[in-house]
Each structure stands twice: as C-alpha cells, then as structure tokens.
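Visitor: I would like to see how this sequence folds:
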Amino acid sequence: MEEIIQREVNVWDTYVTKKDGNTMHFDIIAPVEVSDAEIIYNYGKAYMKMKGQEGASLSSKQCKLCHIETLKPEWLEEIVQKGYFIIEMEGCN
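Guide: Purely as a prediction, here's the structure:
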C-alpha cells in the first residue's frame, strides 16, 4: 500500500443528467495507470447506480479527463478497495 500513497491520480470531470432532469456533477478519481475510458465510465455507472441514477448515459460527452493530481490520503482506502474514488460536486444527493 505504501507505493500507492506516492502515486498520482487522474481526475475525470463528469456531468450527467439525472432522471429528474437536473445535473449531477462529480469527479472520478483513478490511478493514472487506468487509462481505458470504458473502465472509468463503468466506475461512473456503478456510482450512479448506487445513487439511484442507473441507465443515464455516460460517455466522452459527459466524462472527460480533466487533470492529474497527487493522491490524497482520504482517497486511498476506496481506491484500493474499488479502484476509484468519487468526489461529489453538485446534485449528487
């Protein structure tokens, strides 16, 4: 786990239209080694399902690689467990 602490992560900026028509904005945080966009989209879809928003479209139109950032300790446990971390920005509740 020590080697993960030193890593950088990709931040994928994501905007999805919810079932009620409002926008859900969240960031998907994943290790830089995960470069396959389909994997990232699947992370986003898993999160959306957890929030009761399954079925919404998630593709390059809604989810884009934004920047690279240093991994924050509070993200580590979920990234080790699930492969990703979600930062809820707007309309996620």
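
Visitor: all contacts plus neighbour counts: C-alpha atoms, from now on.
Guide: Fine.

Visitor: Helices along this protein, start to end?
Guide: With DSSP state H, the ranges of helices along the chain come out as 2-5, 37-50, 73-82.

Visitor: Return the set of buried residues in the second one.
Guide: Buried residues in helix 37-50, counting neighbours by 16 or more other C-alpha atoms under 10 Å, are found at Ile40, Tyr41, Tyr43, Gly44, Lys45, Tyr47, Met48.

Visitor: Sequence B follows; please return its structure for comparison with A:
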Amino acid sequence: MYAVIKTGGKQYRVEPESIIRVEKLNANEGETVEIPAILVRDDNGNIKTEGKVKAEVVKHGKHKKVIVFKFKRKKNYKRWNGHRQPFTELKITEIS
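Guide: Below you'll find the predicted structure:
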C-alpha cells in the first residue's frame, strides 16, 4: 500500500512506517498531522483518487548549506551567499 501526497509544492510517494523530509510545517515535534492524499493504491491494486495520510512530526532541522556564488569577469565583482533550507521530518503512521 502506498499513497502520493502533496505538500510544500512537491509530491511524495509514501508508505506506512516510512520517514520523509518535507518543507517546514507549523507543527510541534511529537504532534500528528493529517495530509490529504492525491492518490492511494491498496494491496489489491485498487486505486483511489482521495484519501488521508496521518504522520507524526519527528523533528525539525535545516538541510546542508548551499553556496550561491555570483561574479562578473574583469569587473572585480564577486558575491558569496549561503542558504540552508528548513525542513520537517515526518514518520508516516497511517494511510486511509
């Protein structure tokens, strides 16, 4: 059984007991969040276009730093910028 969910502008294929990292959600660690499913496929191969996925918030954090470097040759122009995207780690508990 698996489901396809959409959160943070991205789609994820999830299964029960799987752990995924999504864009930061406004939920505390240990809380349960409910995400609408776009597509649900059960063990018999039946496909439904609606469903719900319950997930537990495991932790919040930041990804590794990405360096953004801009320059213009022969003009002595150089700019460095770093970015760390925040994320929420979810553990899928139930698909219905």
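
Visitor: quick one: TM-score?
Guide: Here the superposed chains carry a TM-score of 0.27, computed using TM-score structural alignment, normalised by the length of structure 1; 44 aligned residues with a C-alpha RMSD of 4.0 Å.

Visitor: Indicate which one of the helices of structure 1 is closest to Glu88 of structure 1.
Guide: Nearest of these to Glu88 of structure 1, taken as C-alpha to C-alpha: helix 37-50 at 10.3 Å.

Visitor: tell me what the closest one is packed against?
Guide: Contact partners of helix 37-50 of structure 1 among helices and strands, from 3 or more C-alpha pairs under 8 Å, 6 or more residues apart in numbering; DSSP states H and E: strand 23-31.

Visitor: when you compare where the strand it packs on runs with where helix 73-82 runs, what's the angle?
Guide: Computed by axes from the mean of the first three to the mean of the last three C-alpha atoms, to 10 degrees, the angle separating strand 23-31 of structure 1 from helix 73-82 equals 80 degrees.

Visitor: Please identify the buried residues of strand 23-31 of structure 1?
Guide: The neighbour-count criterion (16+ other C-alpha under 10 Å) identifies Met24, His25, Phe26, Asp27, Ile28, Ile29, Ala30, Pro31 as the buried residues of strand 23-31 of structure 1.
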